[in-house]
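>>> Take this sequence and fold it.
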Amino acid sequence: MLIICVGKTHAQKKNIRQPKWWKEAVVYQIYPRSFKDSDGDGIGDLKGIISKLDYLKSLGIDAVWLNPIFSSPNDDNGYDISDYRSIMKEFGTMKDFDALLKGLHQRNIKLVLDMVLNHSSDEHEWFKQAKQSRTNPYHNYYHWWPEEKGKPTPRYSFFDVNNDAWKYDAITKSYYLHYFSQKQPDLNWENEKLRNEIYNMMKFWLDKGIDGLRMDAFQYVSKDTTWKKYPEGYEKNIINYYGMGPNLHHYLKEMNKEVMSKYNVMTVAEGAGSTLEDAHALVDEDRHELNMAYHFEIMDIGNDPKGYLLTDLKKAFTKWETSFADKGWLAVFLANHDVPRMVSKYGNDSPEFRQASSKLLTTLIMTMRGTPFYFNGDELGMSNIKFDQIEDYRDIATINAHKNAVLKKKNLKTFMAKQQFISRDNTRTPFQWDNTANAGFSSGTPWIKVNPNYKSVNAFAEEKDPNSVLTYFKRIVAFRKETPTLMYGNYQAYDLENPDVYCYTRTDEKESLLVLLNFSSKEINYHIDQKINTTAAAPAINNYTESPSKKNNNIKLMPWQAVVYKLNKH
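Down below sits the predicted model:
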């Protein structure tokens, strides 16, 4: 048995438990394109979100994180921004945005915007100017390699068909850098003028009253502009080479001083470097940079369709929790717009176990210390759509990876099977509102197909069902909000080598909670560690209608059962 216990001094406890709204919030992520369409064009929009504000309020969530809503040609679904100060026409107008912000605030829900700051669209006015000549003042807003220096040092691109991050421009006779698609040129943060443009843009939105910033791919913004050659195969561990560049902390401290320190906002950057030390350097309070780490180690577990080891998941959660016990703060999540559906990746999305495993995963997120980030639709137990034709996909990452597989004559059957599990489009299908046409998402043809299971998995049906995934989500969110122990209490993991059950306690001076999660599709007779006094244990949360049978410290857990017990502190 491995027990990890985190001890604290009084000063450390006071530091980690210093109340902040963003520590206590439950953040609900909305993918605007797929949430609700108000005008029948098949694309979700701001008025659609506005029409569902009372639904959001009913969830009990405290903040909404919106994926990018800025003007964009949509090469990468809004992550290629052509104007940072205007709204994408498909999504609506600035007037709609103002109405959305007002409606959220009237319901005591805060708004966090997704800022794409590593790159812009190639249709942004800055890049249009940059391509006119090398002497254009905007040319230095991007990274260029002049052709007279020969071929640029190779750099890997995530979305390019050939994975080549350099694109030749005939007008300026030079190559521009794009870590992502060719239509997403990387911004040159070495340029102080560019940085000031970004800071002023951020102030524009913060002055409107938004409550937080999530910064996309921000750990990539600082480049090693010596462009040294990287070793063969570096792309397999690319964060070590692309992340946490030489000037990243300088930029963040400058951004904090110029912008973020002047507002009471949540600030979280996508990614947290490749080590615990990197993450702390980004978010520890005395660093004066960001206030929350959004790391990917847990998300990297379970990417194989064959499955994953629960022991790996437990050890990853425990490692990060232990490191952040006294300093810094974490985002806690199992899904977002870039990964498969939570229940399909970490649970069991078969009809028999979809509901129970969805509830169990929600229990895990809501009983960890850190700020829960929860992706829209997971509160219904939405699952992967599993497209079997490349024509059904809309994600540039999948489409270009397929082109690459064709060029390299890879096994396309194997490729498609992997995409059915891992493609980002699995999590981007329309929100399932009811059992009417197109799941009530749109009166027109949706931009991407609706999951056929919407007739049984939908908000309308689940709101009326006291045992639904949705009802359970609302209950455990309410429980978390009335239980400070879950927000700030100590975490202690037990029995980390157990392949089926995740067992941990959350404890503070006032109360102690025991969390038991059966990550298997079988009944488990589990022996609770004798160090945990379960004599007066009372179930507070249970994803089954009946409490598990318990005798002394032995408990019978049903498949995918999640139970939270209140323990006798004495």
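
>>> from here on, contacts and neighbour counts on C-alpha atoms
Noted.

>>> so what's the residue nearest to the spatial centre of the chain closest to, chain neighbours aside?
Closest to where the C-alpha atoms of the chain average out (CA atoms, centre = their mean) is residue 336, at 3.9 Å. Among residues not flanking residue 336 along the chain, residue 375 sits closest, at 5.4 Å (CA to CA, 6 or more residues apart in numbering).

>>> these two touch, right, the residue nearest to the centre of the chain and residue 374?
Yes - with contact defined as CA atoms under 8 Å, residue 336 reaches residue 374; the gap is 7.5 Å.

>>> anything in contact with each of those two?
residue 29 (CA atoms under 8 Å, 6 or more residues apart in numbering).

>>> Could you pull up the residues touching the residue nearest to residue 336?
Neighbours of residue 375 in contact, by CA under 8 Å, 6+ apart: 28, 29, 30, 335, 336, 337.

>>> one more time with 10 Å, if that's ok
27-31, 64-65, 333-337, 341-342, 427 (CA atoms under 10 Å, 6 or more residues apart in numbering).

>>> just residue 563 next, same as before
360, 363, 503, 514-518, 538-544, 547-548, 557.

>>> hmm, back to that, pick out whichever of the contacts of residue 375 sits closest to residue 177.
residue 337 (24.7 Å; CA to CA).

>>> residues touching the closest residue to that closest one other than its chain neighbours, list them.
Spatial nearest neighbour of residue 337, chain neighbours left out: residue 427 (6.0 Å); criterion: CA to CA, 6+ apart. Contacts for residue 427 were tallied using CA under 10 Å, 6+ apart; they are 31, 34, 335-342, 344, 375-378, 382-385.

>>> and the longest helix for the chain?
helix 192-208 (DSSP state H).

>>> to compare against the first, here's another:
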Amino acid sequence: MDTKKSETSQSSPRTERHFINRDPQDEETSDCPLLTPSPPPGETPDPLKTTTMFNPLEGTPLEMTPTPTLNNLNSEDGLKAFMSIVNSNNIKLTNDEPSSRDPMVESSSSEDSTTKEPVCTQLLTQLNTAYQHLAPDAQAIFYNQDNGGKLDNGIQLVVPKPPKDYKFSKWNWPKIRQSCFILTVSFFIAITLTAIRGILTLPTRCEAQTEWWQGKIFYEIFPASFQDSLKGSDGIGDIRGITMRIDYLKNMGVKAIRLNSIFSSTHYPEQYENINSLTRISDNLGTIEDFDNLVDSLHKNNMTLIIDIPSYPFIESFKIGIDMKRKKNFLLNNIIDDDDENYINKRIKRQNINDKMNKLLSSLFDINEPMTDKLISSNYVDSDSHDNELTSALNYWVKKNVDGFYLKGLEEYVEDSEFVNYLNEWRHTVKRPKILMCHWKTYQMANDLVKSSIVKTMDLLDATIVVSNGTRDIKRQIDQVIKSSLFSIDTIRPWIHWSVGGIDMSRMTSTLQVKNATSAAMIMEMMLPGTSNIFYGDEIGMVDCECEDHRDLLHVHNLPPMSWDLINNSGEKFSSHGVMPWLPNTGQPVLTNIKDAVKKMAHLRQTISTIVVDSAFKHGHSVANCDVRFADDELIVIERSYPRLNTYVMVANFSNRTIAKDFSSLYYEGHIVVGPEIKINQSVYFKELAILPGEAFVIKLKK
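Alright, predicted model coming up:
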């Protein structure tokens, strides 16, 4: 044992010497022992020439071989010896070419030497050289003892700033984190609430955005025959009576009422056409205060008021006032100066002007009539006013909050050279949302220039359909309107105001082949694209007055008093008991099985966009979204469609017999939404569709 210890102690200096005297290349290679290349095959390494980390003693087991150490590394000699190794390695790296230090770049000489070695040896050798750049860094571990403990190129020390020197480190970070959390949560809560609100407020159906006069239900009233109020109770309807019936109109779905002639005439209501003022209400209808109350009541119920203003033939009398004004100006302009010697004997003295004007006025009016009444009855406009009489009347009623005006008789002036200027003047007086309307014939008879002006100035065009000439003629009248150039206009244009009854025509019930088809005609009208008009009493099937004692009043036989007692069997009367109406009541209206269908249709057309709108874009241009698909044998089929919405079909029978028809080539199936009460919501197959006389129903088709 002692012998082994002595041998170990004797071998220790040699081991240290072997470690110190190792070749620098071997030191570099040993940076990664696993990458040390193996000797070439067939070559036996000389143990005396091979530098190893340690040499085990002969006969000593491997596990008993002690690990060599440099005990004198802390001594001056040991440190110098280690630094000599590092410096020699550094000099070698400095003198070598860059390519010799780059494992990825090889010189031609290295290629010659490595081609003789195995590929694995070459790969490991190249990888081993990648660690050579670590040797110069070892200088930073030790100080040069010969230079007073300083490095040759010096060491730059960077001392980082402590955290407390940064301003943001002094911020109140707990508060900041809390605020950020609250803001984030609030943001997500706001988004969630907004989304919930948007979902809850989404419309349940697609409603078209239209103006108050577009696609709505108008109700036309002849005031003298609608309702006699208790105040007057003279057998003539009045404005107070209309105010009393606003609830009835509202429940029927009416959005605007249109009053026919309300102006003073020579004998109202029998001679209502012979008016003598455009600004005075007939005394039989009430006062201007009654009119103001009616306007206020309608507006409170979200309804509007339209009045008819007859421009023809009443406007013909305007020429009298115009001629009178021209003659007066002529006389005043031709007064000869007193200094003119040539005409000194022919001059007209100023004092004679009044005499001549009196003679002129007396030739136009009754000399015994007061001058004030003369000017009022002729709608005379003062010479200082530059507005025409119709413009002055419009301006007056606009100030009374009237919402619209039907200028009747304008078709008589389409060839007038000043007609376009008049239209622009009236439009300037009646500003939107107040409306102007005229008859369809005005547009139809006008030239292109006048048509363009009508499109810009008018809001509604009244198209009247005569239903007594058969379904083929009905189709012709409808196509004449919906296939006109009006519906091809993509910009703002007037809508059509459809009428199947009115003050200028006989009652439908008195002219139709089937007396109970009045409701069917009204349902057909409401299926057309535009605004619908109901003439008072047509909703209950009123007929013309057959008055043997009033044959001189044939022109007003279509204006009998309203039969209020026939509405829901209420027992109400047109006037007070014991008071005879100005025109006898009509007979019993014809019964129909679709009596309530008109009211349902009025509400339906205001909620279904397919029926409310009047046109749709097809193939890049605007067309009417309406088509008469069938019109023959007193049977008519009208279709209303709109992209991505349900199609609605109206079928009406105007004959006096039941018709069974096969429409399977057009449609397949749907269900009834308007029609006889017993058929509502029933499924309908168009293979064999049976329709009773005077019956009509609206069918909603499946998409």
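
>>> Now, the contacts of residue 563 of the first structure that are in strands?
Among the contacts of residue 563 of the first structure, the members found in strands (DSSP state E) are 503, 514, 515, 516, 517, 518, 538, 539, 540, 541, 542, 557.

>>> The helix of greatest length in the second structure corresponds to what range in the first structure?
Longest helix of the second structure, by residue count under DSSP H: helix 173-200. Counting by TM-score structural alignment, helix 173-200 of the second structure lines up with no residues of the first structure.

>>> helix, strand or coil for residue 128 of the first structure?
Counting by DSSP: H, G, I helix; E, B strand; the rest coil, the backbone at residue 128 of the first structure sits in helix.

>>> What's the local residue count around it?
14 (other CA atoms under 10 Å).

>>> mind listing what it touches?
121, 122, 138, 139.

>>> On the three-state scheme, residue 246 of the first structure is what?
Going by three-state DSSP: residue 246 of the first structure is coil.

>>> Identify the residue of the first structure aligned to residue 235 of the second structure.
In the first structure, residue 235 of the second structure lands on residue 42 (TM-score structural alignment).

>>> Can you say which helix or strand has its match in it?
Taking DSSP states H and E as the definition, residue 42 of the first structure sits outside all helices and strands.

>>> Reduced to three states, what does the residue nearest to it when sequence neighbours are not counted come out as?
Leaving aside its sequence neighbours, residue 42 of the first structure sits nearest to residue 446 (CA to CA, 6+ apart; 3.9 Å). Under three-state DSSP, residue 446 of the first structure falls in the coil class.

>>> What is the aligned counterpart of residue 446 of the first structure in the second structure?
Aligned partner of residue 446 of the first structure by TM-score structural alignment: residue 581.

>>> if I pick its match, what's in contact with it?
The neighbours of residue 581 of the second structure, taking CA under 10 Å, 6+ apart as the test, are 224, 225, 228, 233, 234, 235, 236, 237, 560, 561, 574, 575.

>>> By neighbours, which of the ones in strands among the contacts of residue 563 of the first structure wins?
residue 514 (26 neighbours).

>>> Excluding sequence neighbours, find me the nearest residue to it.
Distances taken as CA to CA, 6+ apart put residue 505 closest to residue 514 of the first structure, at 4.5 Å, once the chain neighbours are dropped.

>>> ok so, going back, would you reformat the ones in strands among the contacts of residue 563 of the first structure as TSV and include distance to residue 422 of the first structure?
Listed next are those as TSV, based on distance: CA to CA, whole Å:
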residue	distance to residue 422 of the first structure
503	28
514	33
515	29
516	28
517	24
518	24
538	39
539	36
540	35
541	31
542	30
557	30
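
>>> so how far is residue 526 of the first structure from the match of residue 235 of the second structure?
Residue 42 of the first structure sits 49 Å away from residue 526 of the first structure, going by CA to CA, to the nearest Å.

>>> These two: which is more packed in?
residue 42 (22 against 18).

>>> these two touch, right, the more buried one and residue 441?
Yes - at 8.1 Å, residue 42 of the first structure counts as touching residue 441 under the criterion of CA atoms under 10 Å.

>>> what do these two both touch?
Jointly contacting residue 42 of the first structure and residue 441 under the rule CA under 10 Å, 6+ apart are 34, 36, 430.

>>> What's the last one aligned with over in the second structure?
When the two structures are superposed using TM-score structural alignment, residue 430 of the first structure falls opposite residue 561 in the second structure.

>>> got the contact list for its match?
Counting by CA under 10 Å, 6+ apart, residue 561 of the second structure makes contact with 222-228, 235-237, 536-537, 542, 545, 573-575, 581-586.

>>> which residues of the stretch 251-400 of the first structure fall in strands?
266-270, 292-294, 331-332, 371-375 (DSSP state E, counting those that start in this stretch).

>>> want to try a markdown table for those strands, with distance to residue 284 of the first structure as columns?
Putting these into a markdown table (distance: least, CA to CA, whole Å) gives the following:
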| stretch | distance to residue 284 of the first structure |
| --- | --- |
| strand 266-270 | 12 |
| strand 292-294 | 8 |
| strand 331-332 | 14 |
| strand 371-375 | 15 |
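
>>> Compare those and report which one is nearest to residue 50 of the first structure.
Among the strands of the stretch 251-400 of the first structure, the nearest to residue 50 of the first structure by CA to CA is strand 371-375 (17.7 Å).

>>> against the second structure, where does that closest one fall?
The alignment of strand 371-375 of the first structure onto the second structure (TM-score structural alignment) spans residues 531-535.

>>> Any idea how many residues pack against residue 199 of the second structure?
Residue 199 of the second structure has 10 nearby residues by other CA under 10 Å.
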